[in-house]
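Asks: Have a look; sequence and predicted model below, questions after that.
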Amino acid sequence: MSHQVYLADRPQHFTVQPGETVLQAGLRHHLALPFGCQSGGCASCRVRLTQGEVEYPFPPPALSDAEIQAGYILMCLARPKTDLIIALHQPPMLDALRPRQLPCRVQHRRWLAHDVLGLSLKLPRGADFRWLPGQYLDILLDDGRRRSFSIANAPGGELLELHVRVTPGGRFAHWAAHEMPQRAILRFEGPLGAFYLREDSARPILMVAGGTGIAPIHAMLEDVLGRSGFTRPLHLFWGARTQRDLYLHERLLHWAAAHAHFDYTPVLSEADAPWPGEKGLVHEAVLRRHPDLHGFEAYLSGPPAMVRAGKSALLAAGLDADHLFYDSFDYAFETWPTLG
């Protein structure tokens, strides 16, 4: 039988037909719902279930036990067993930022690190493409698949900046680095995802990035550090293997020197030279500096193993699940399918 889903913070509601997930039904009703991999791996569609009961085809891989106990579900996997009330916890302005498909031109291509390629994509004139810092886009590939990349710069110009890690098995990344023609035309869909800074809070902010997980964090920082009225304490921990992997190190040091409310701590797991800073796993460095996380807000971005370990450790240290946000760069789903 069908069930009704009501939005706790909105006037809308919609019907889920038998066999549909909450996400499929919401998008069928043209609601602006956050989503990503549709496989339970990225948690872009995480929402709080305030009333009702759902079932899954398998346990939701992106949710920790603490998140499940706090009432969170993944809309891409959840099927209602009863009528539901869900809380999106997203700003109303997100309704106006519905994903769109647009062309773009590759304006610049440069190496940011030995295995990270920076791409600057020029938007069409008059496109009025807007996004929240931290969101991502999907490059639409010729075979119908997609490749997801965080937008690494804050809104306000005609360029989108991407950080592309070039790995042996990365088809798009290898093509972009070695075969893509100058000024190539690409197509993308965006903005996507629910990873963005929540500004309805006064809590101090922890940002934890691993590798190219710095990209969406960089966009957030570029946005808020450029505002004179934003004074919430910010502490960024960026984990990398070696010093050469810290490809934004000098810029972040400059920002930390220029803004009294911003701290930056790089963490190396495999320091290959004398290194006076933090070593080991990045979430362990966070807890050495902040052992009690009651009253904090945290944003995690990077490889899935880092995000999983970081979520568990931070929640165990007192972080409230309602103030935990993350973007898992899950290589198990390198390309996303079309919705459906």
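Replies: In hand now; what should we look at?

Asks: C-alpha only now, for contacts and for neighbours.
Replies: OK.

Asks: Now the helix or strand containing Ala177: buried residues?
Replies: Taking DSSP states H and E as the criterion, Ala177 maps to helix 171-178. Residues of helix 171-178 classed as buried by neighbour count (16 or more other CA atoms under 10 Å): Phe172, Ala173, His174, Ala176, Ala177.

Asks: Check it against this one:
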Amino acid sequence: MSEIVCKVDSISPLTSEVYKVALIPPSPVEFKAGQYVLVHMGEKDQRPFSIANPATDNNRIELHIGADPENTYAGEVLARMQEDGEIALSGGHGEAYLQPNGMPMVLIAGGTGFSYTYSILQQHLAGDSSIPLTLYWGGRHAEDLYLADELRALAEKHDNFSFIPVVEFAHDDWQGRTGWVHHAVMADHADFSHLQVYVAGRFEMARTVREDFTVRGLNKKNLFGDAFAFI
């Protein structure tokens, strides 16, 4: 896949440690909702980041990059973008893209894995499908769910979309679900045989989702996530 040099249009904070990056390619980039790009830091140093915008909006590339002080892997990418004003990448990559088959869909995101599910969600809502889609987004704290208000507004607008935020360490004023995000999904679904599941987050979470959900009837052909190419 050929290399594309994109202009860095903007880098803006979503939280104290997560940044929204808007890139402008020289021409539209062909990709499928749920795929990722590889940022080319060197000939043998290519770093994956999920595309956050839908495939219907391919004149730009939006990334959500988590770069806490200990995450030099992502921090170096942000620094390169800020210093050079452009970045080389390739995409779309990955086989865990949106593949509707008529079943209700469950999207599960941990942290900035949300960007993967956000692309799929927007693509789904841009069509005329009535297939129900539920997004479970888990974070350590409520403020980590940086687009929660926008997602609640989307859920009010679209009858086929439900948003369930899950916070691991909740403040006393938190009114939503608490604990681990995949436990919230299991509390709502005893049988996964009729569902498609898309998951993005730490490998440990993806592995646990696969183990726990297949016990409850999930067919592995209806489970999607880039992590499963490695675990």
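Replies: That came through fine. Treat the numbers as computed from the prediction; the structure is a model and nothing was measured.

Asks: ok, now which ones touch the nearest residue to Pro124 of structure 1 once chain neighbours are set aside?
Replies: Nearest non-adjacent residue to Pro124 of structure 1, counting by CA to CA, 6 or more residues apart in numbering: Cys104, 6.2 Å away. Each residue near Cys104 of structure 1 by CA atoms under 8 Å, 6 or more residues apart in numbering is listed here: Leu121, Lys122, Leu123, Pro124, Ile185, Leu186, Arg187, Phe188.

Asks: The residue of structure 2 positioned farthest from its centre and His141 of structure 2, how far apart?
Replies: Residue farthest from the centre of structure 2, counting by CA atoms, centre = their mean, is Asp172 at 27.8 Å. Distance of Asp172 of structure 2 to His141 of structure 2, given as CA to CA, to the nearest Å: 12 Å.

Asks: how near is Glu17 of structure 2 to Arg177 of structure 2?
Replies: For Glu17 of structure 2, the distance to Arg177 of structure 2 - CA to CA - is 23 Å.

Asks: my read is His183 of structure 2 is in a helix, agree?
Replies: Yes - His183 of structure 2: assigned to a helix according to DSSP: H, G, I helix; E, B strand; the rest coil.

Asks: residue ranges of the helices in structure 1, please?
Replies: 22-28, 65-69, 171-178, 214-224, 249-258, 282-289, 304-316 (DSSP state H).

Asks: Point out the most buried one among these.
Replies: Among the helices of structure 1, judged by mean count of other CA atoms under 10 Å, the one packed with the most neighbours on average is helix 214-224 (a mean of 23).

Asks: how about the strands in the stretch 51-200 of structure 1?
Replies: 54-55, 72-74, 79-80, 84-87, 100-113, 116-122, 136-140, 146-150, 159-165, 185-192 (DSSP state E, counting those that start in this stretch).

Asks: according to the alignment, the first one goes to what range in structure 2?
Replies: Mapped onto structure 2 with TM-score structural alignment as the criterion, strand 54-55 of structure 1 occupies no residues.

Asks: same deal with the fourth one?
Replies: Using TM-score structural alignment, strand 84-87 of structure 1 lines up with nothing in structure 2.

Asks: next one: stretch 247-265 of structure 1
Replies: Stretch 247-265 of structure 1 maps onto residues 146-164 of structure 2, going by TM-score structural alignment.

Asks: what's in contact with the matching stretch?
Replies: With CA under 8 Å, 6+ apart, stretch 146-164 of structure 2 has contacts from 14-15, 125, 130-137, 165, 177.

Asks: Go again with 6 Å.
Replies: Stretch 146-164 of structure 2 is contacted from outside by Ser130, Pro132, Leu133, Thr134, Leu135, Tyr136, using CA atoms under 6 Å, 6 or more residues apart in numbering.

Asks: what does Gly34 of structure 2 align to in structure 1?
Replies: Gly34 of structure 2 maps onto Gly134 in structure 1, by TM-score structural alignment.

Asks: Ala187 of structure 2 now?
Replies: Checking with TM-score structural alignment, Ala187 of structure 2 has Arg288 as its match.

Asks: Same check on Gly66 of structure 2?
Replies: So, by TM-score structural alignment, Gly66 of structure 2 is matched to Arg165.

Asks: ditto for Val199 of structure 2
Replies: Using TM-score structural alignment, Val199 of structure 2 lines up with Leu300 in structure 1.

Asks: Provide a list of residues in contact with its match.
Replies: Contacts of Leu300 of structure 1 by CA under 6 Å, 6+ apart are Val208, Ala209, Tyr326.
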